[in-house]
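Novice: predicted model follows, preceded by the sequence.
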Amino acid sequence: MTPAVFSHGDLRLYLLSLLAEAPQHGYGIIQALTDRTGGTYTPSAGTIYPRLAKLEEEGLVSKTVDGRTTIYSITDAGRAELTGREGDLAGIESGLADSVRLIANEVRQSVQDAMKSLRADLAAAANDERTAAKGRPRSTSSSLPDDRVTSREELHRADASINAFRARVRTDLRTHVARGGVLSASTVTDLDAALDAAARAVTQALSSSRP
C-alpha cells in the first residue's frame, strides 16, 4: 500500500505554512505541493479547496477575488497559530520527507521489477533459441528458405510480446495516475534506463546467435 504523504490534520497546517510565504490561488498551492514533494504527491482540487474553505471559516485564511481567480492569504490569526505550532510543523516536514522517499522507492521498485521480468524473459528466450540451434543441422543453401520462414514467424511472435508488454506497462502507468498516484521524473528516468538495458540485452542475444 502506498504510504500517505500527510497524516490526518497535517495538511491543514502545511497549507498555512505555504500561505505564510506568499498569497496563492488554489492551483498555485497544488503546484507548490507537487514541487516540494518532487512530483510524488499532487493533491486534487477536491482535497485542497474544502480545506481552504475550512481555514477561511476559522478565520485563519482570507480570500480575495480578482476576476476569475481567487487568491488566498493567511490572516494574523493564521500566523499566530503557525507560530504556536512551529514544533508540529517541523515534525510534518520531517515526516513529509520520509513519506516522499517511501513513495518514490515503491514506484521505482515496481518499474524495476517489471524490467527485470522482461530481461529474464528475453534471456530465457535467447537460451531456448541457442539450445534449439544446437540440435538443428548446419544450414545449407537448401535449408536457408526454411530458416527464413522460421525467423519471420519468430519475428511476429517477438512483435506480439513487445506489444503486449507495452500495453501492460501503459495500462499500469495510466491506472496508477488515474487513481491519484504520482509518476515522478526519477521513475520515468529509471524506466528509460531499464528499457535501454533490455534493448542492449536483445542486441547481445541476437549477436551471440548469429551463425
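Specialist: Done, it's in.

Novice: rest of the way, CA atoms for contacts and neighbours
Specialist: Fine.

Novice: quick check: next helix or strand after the host helix or strand of residue 169?
Specialist: Applying DSSP states H and E as the criterion places residue 169 in helix 144-178. Per DSSP H and E, helix 144-178 leads on to helix 185-208 as the next helix or strand towards the C-terminus.

Novice: and the angle for the strand or helix carrying residue 131 with helix 144-178?
Specialist: Per DSSP H and E, residue 131 falls inside helix 86-135. Calculated by axes from the mean of the first three to the mean of the last three CA atoms, to 10 degrees, helix 86-135 forms an angle of 170 degrees with helix 144-178.

Novice: what's the angle between helix 86-135 and helix 185-208?
Specialist: Here helix 86-135 runs at 10 degrees with respect to helix 185-208, directions being taken by the same axes, to 10 degrees.

Novice: from the contact counts, what lies against helix 86-135?
Specialist: Using 3 or more CA pairs under 8 Å, 6 or more residues apart in numbering; DSSP states H and E as the contact definition, the elements that helix 86-135 packs against are helix 10-21, helix 185-208.

Novice: 6 Å - rerun?
Specialist: If you count contacts as 3 or more CA pairs under 6 Å, 6 or more residues apart in numbering; DSSP states H and E, helix 86-135 packs onto helix 185-208.

Novice: residue 63 falls within a strand, correct?
Specialist: Yes. Assignment of residue 63 by DSSP: H, G, I helix; E, B strand; the rest coil places it within a strand.

Novice: let's bring in a second one:
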Amino acid sequence: MSPVFSHGSLRLYLLSLLAEGPKHGYELIQSLSDRFGGTYSPSAGTIYPRLAKLEEEGLVTKESDGRKTVYSITDAGRRELEGRQGDLDAIELELTNSVRRLADEVRTGVTDAMRSLKADLASAARQAKQTASNAPFVSTEEPDSRTTSRIALHDADVAIAQFRQQLRSDLRQQVATGTLTDATVQQLKIDLDRVRDGIRAAFGTTTE
C-alpha cells in the first residue's frame, strides 16, 4: 500500500482530532479509519508512539479511565494547531488525495483478482473440453470436477481472507484497549487448531 501520511503529518493530524474532544487510542484509530472510508486503518504501533511523543512535548495529556487511557489536547497543543493552520489545510488536501489513491488501489486489487479467477476458469474450461474430446462417452452436462474445485477454492480463499481481516481488526482493538493477553492468544491457537482438525477430518485427512 502506498504511504498515507507524509513525514510529520500524522502527528499534527492527531492533534487536530484531539482538538475535537478527548479520545482514547482506539477512538483515534477509528476516527482515522472513518475519514479514509475504511481503506486505511492505522495500527496501534503507529498511533501510540506518536501520542507518547506528543505527551513528551507537552501538547497532550493522558489519564486513565478504567482500562482505557484517554488523551486530551493541552493549551500548548491548541497553540501548535493555530500556528500551523496552513499545514493542517495542506494535510486535509493530502488526505483527500490519499483516499482517492487508496480507493484506486483497492479497485485495482479487486480487478486483478477477478482477472486471475477468470483466467483460472478459462484454463479449467479448456482442460475440461480437452478431457471431454478425449473421452467422448463422458457426459459434459455437469461441470468438470477440477473446475468445480477451482471455484470452491476461490470461495474458500475469499472466506479465509475475510475471516483473517475481521480477526486482525478485533485483535487490534484489544491491543488498543490494552486487553489482549497471552491467555487469549493461546486459546485462539487452540481454537484454530481445532477448526483445522475438523476440516481435515471432513477431507478424510489424517491429522499430523
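Specialist: Received the coordinates, thanks. The shown structure was predicted, so the numbers you read here are calculated from the model rather than taken from an experiment.

Novice: hmm, back to that, show me how far the helix holding residue 169 of the first structure is from its chain's centre.
Specialist: 23 Å (CA atoms, centre = their mean, to the nearest Å).

Novice: kindly report the same for stretch 38-45 of the second structure.
Specialist: Distance, centroid of stretch 38-45 of the second structure to centroid of chain: 7 Å (CA atoms, centre = their mean).

Novice: and what of stretch 86-106 of the first structure?
Specialist: Distance, centroid of stretch 86-106 of the first structure to centroid of chain: 18 Å (CA atoms, centre = their mean).

Novice: stretch 54-67 of the second structure too?
Specialist: Per CA atoms, centre = their mean, the displacement of stretch 54-67 of the second structure from the mean C-alpha position of its chain is 27 Å.

Novice: show residues contacting it.
Specialist: Contact with stretch 54-67 of the second structure is made by 69-74, 76-77, as judged by CA atoms under 6 Å, 6 or more residues apart in numbering.

Novice: need the max-distance pair from those.
Specialist: Farthest apart among the contacts of stretch 54-67 of the second structure by CA to CA are 69 and 76. That separation is 20.2 Å.

Novice: more crowded one of these two?
Specialist: Of the pair residue 69 of the second structure and residue 76, residue 69 is the one with more neighbours under other CA atoms under 10 Å, namely 17 against 13.

Novice: how near is residue 106 of the first structure to residue 18 of the first structure?
Specialist: Separation of residue 106 of the first structure from residue 18 of the first structure (CA to CA, to the nearest Å): 27 Å.

Novice: and if you look at residue 82 of the first structure?
Specialist: For residue 82 of the first structure, the distance to residue 18 of the first structure - CA to CA - is 11 Å.

Novice: for the buried ones among the contacts of stretch 54-67 of the second structure, write the corresponding PyMOL selection.
Specialist: Selection of buried members from the contacts of stretch 54-67 of the second structure for PyMOL, criterion 16 or more other CA atoms under 10 Å:
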select buried, resi 69+70+71+72+73+74+77
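
Novice: closest one to residue 149 of the second structure out of the contacts of stretch 54-67 of the second structure, please.
Specialist: residue 69 (49.2 Å).

Novice: tell me who's in contact with that closest one.
Specialist: Applying CA under 6 Å, 6+ apart, the residues contacting residue 69 of the second structure are 24, 63.

Novice: you'd agree it is in a strand?
Specialist: Yes. According to three-state DSSP, residue 69 of the second structure belongs to a strand.

Novice: about what we covered before: which one among the contacts of stretch 54-67 of the second structure gets closest to residue 176 of the second structure?
Specialist: With CA to CA as the yardstick, the closest approach to residue 176 of the second structure among the contacts of stretch 54-67 of the second structure comes from residue 69, at 9.5 Å.

Novice: and that closest one, how close does it get to residue 33 of the second structure?
Specialist: For residue 69 of the second structure, the distance to residue 33 of the second structure - CA to CA - is 20 Å.

Novice: kindly report the same for residue 122 of the second structure.
Specialist: In this view, residue 122 of the second structure and residue 33 of the second structure are 38 Å apart by CA to CA.

Novice: in the first structure, what range does stretch 3-13 of the second structure match?
Specialist: Using TM-score structural alignment, stretch 3-13 of the second structure corresponds to residues 4-14 of the first structure.

Novice: buried ones in stretch 133-147 of the second structure?
Specialist: For stretch 133-147 of the second structure, by 16+ other CA under 10 Å, it's 144, 147.

Novice: typo on my end, stretch 76-93 of the first structure
Specialist: 78-79, 82, 89, 92.

Novice: next: stretch 118-136 of the first structure.
Specialist: 118-119, 122-123, 126.

Novice: can I get those residues in TSV with distance to residue 66 of the first structure?
Specialist: Supplementary listing: those in TSV, determined by distance: CA to CA, whole Å:
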residue	distance to residue 66 of the first structure
118	53
119	55
122	58
123	61
126	64
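
Novice: sorry, back to before: what does the match of stretch 3-13 of the second structure contact?
Specialist: Taking CA under 6 Å, 6+ apart as the rule, stretch 4-14 of the first structure contacts 96, 99.
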